[in-house]
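[1] This is the structure alone, sequence omitted:
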């Protein structure tokens, strides 16, 4: 088994790379998806978030109001740290459970948005960074996700710098261009990961 940490700044295209690797057969442990699971209605995680941030972060149906919470935490590093202190341990436990279910020759891909920020590189056999220029990322967030430019810039600023992310990379996928340039790079990456998993 080879344990891979996949990361990239918001708008870099990490999800596209993750989806391609999953289609090849990687066992994907998606931290974002798990982070949603651990604060779903009725969970201890959601109760802890409400205790910390108040009822204003809930929707009328009792689910987490992500945009409302985002406005609080992305504007204040201390509040972001408080949220991370609740969510990260829960995500870590669930990720470990999923990884334990993988076979000896599998490629286990941990999709971890904040890998560089949280100093997690040492947890993986290999770190793959999906990289794109800041202007490209900003354009994608505004045009593809419909995010207001100021919010997009705030989210980008709350993450590690491009240089800090690249500093922890063992391998880099350049996703500054169109999807047809991405696919051959991911196919080559898959061959390398399979080779490492088998050795």
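    Everything's here; your move. Everything quoted here is computed from the prediction, not taken from an experiment.

[2] drop to CA atoms for contacts and neighbour counts, all remaining ones
    OK.

[3] Strands along the chain, start to end?
    Assigned by DSSP state E, the strands in the chain fall at 2-7, 27-30, 107-111, 126-131, 171-174.

[4] From the contact counts, what lies against the last one?
    Using 3 or more CA pairs under 8 Å, 6 or more residues apart in numbering; DSSP states H and E as the contact criterion, the elements in contact with strand 171-174 are strand 126-131, helix 179-198.

[5] ditto for the fourth one
    Contact here means 3+ CA pairs under 8 Å, 6+ apart; on that basis strand 126-131 packs against strand 2-7, helix 162-167, strand 171-174.

[6] ok so, going back, could you export the strands of the chain as CSV, including mean neighbour count and distance to residue 13?
    Formatted as CSV, the strands of the chain follow (neighbours: other CA atoms under 10 Å; distance: least, CA to CA, whole Å):
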stretch, mean neighbour count, distance to residue 13
strand 2-7, 25, 9
strand 27-30, 21, 14
strand 107-111, 25, 12
strand 126-131, 25, 7
strand 171-174, 18, 10
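
[7] okay, pairing it with this:
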């Protein structure tokens, strides 16, 4: 069981996956809040049944999966719908995060949560690691990898915590603004040593 839980976060396009993969290569257990969020609404799940009950059958695809695009546009345009969905999903996601962090075997584990600050999950972690980049870098990277337009990406960025809000919560920061992966790897390596040391003291 991991004694130390590190919350890894950052805005869209900041390079969370790149950094997470580097920690994983060091045999650190990773708990991914996005994967958990998808699993709690899997076909035949309690949450999916409740969503269909509340919003209707047209929120299912022909394969019986959640129609994410339709749900996303509904909650983007209705605060009440968003609140209802959050009230349903957040406790389920939180319980599963706690279960998975307790089951982790590495000295410390990492909870990857893009919305760690926004969804108030800070109490689930011991330290916060922010992957920090300039906002123009976020936009450029996301445009390069996604089909979304610049306006859509800016809207996502505006809905997330600001760079300043994230950094205000950070215990540790990895600067990922350049294209130098060796520098990022070096920062990961140093933090890995720090985290093992901290875990040993618990």
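    Done, it's in. Worth saying up front: this structure is predicted, and the values here are computed from it rather than measured.

[8] nearest to residue 105 of the first structure, of the helices and strands packed on strand 126-131 of the first structure?
    Between residue 105 of the first structure and these, the shortest separation by CA to CA is 7.6 Å, and it involves strand 2-7.

[9] The closest one - contacts with which helices or strands?
    helix 14-24, strand 107-111, strand 126-131, helix 179-198.

[10] Pull up the aligned stretch in the first structure for stretch 27-35 of the second structure.
    Stretch 27-35 of the second structure corresponds to residues 25-33 in the first structure, going by TM-score structural alignment.

[11] Run through who's touching that stretch.
    18, 22, 91, 95, 98-99, 102, 106-113 (CA atoms under 8 Å, 6 or more residues apart in numbering).

[12] Closest one to residue 37 of the first structure out of those residues, please.
    Among the contacts of stretch 25-33 of the first structure, and counting by CA to CA, the member closest to residue 37 of the first structure is residue 91, at 8.7 Å.

[13] For burial, what's the neighbour tally of the corresponding residue of the first structure for residue 67 of the second structure?
    Using TM-score structural alignment, the equivalent of residue 67 of the second structure in the first structure is residue 65. Counted with other CA atoms under 10 Å, the neighbours of residue 65 of the first structure add up to 15.

[14] ok, so what distance separates residue 65 of the first structure from residue 27 of the first structure?
    29 Å (CA to CA, to the nearest Å).

[15] do the same with residue 153 of the first structure
    32 Å.

[16] Looking at the helices and strands packed on strand 171-174 of the first structure, spot the one closest to residue 84 of the first structure.
    Using CA to CA, these put strand 126-131 closest to residue 84 of the first structure, at 21.4 Å.

[17] one step back: in CSV, list the helices and strands packed on strand 126-131 of the first structure along with distance to residue 192 of the first structure.
    Shown next, in CSV, are those (distance: least, CA to CA, whole Å):
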stretch, distance to residue 192 of the first structure
strand 2-7, 11
helix 162-167, 19
strand 171-174, 10
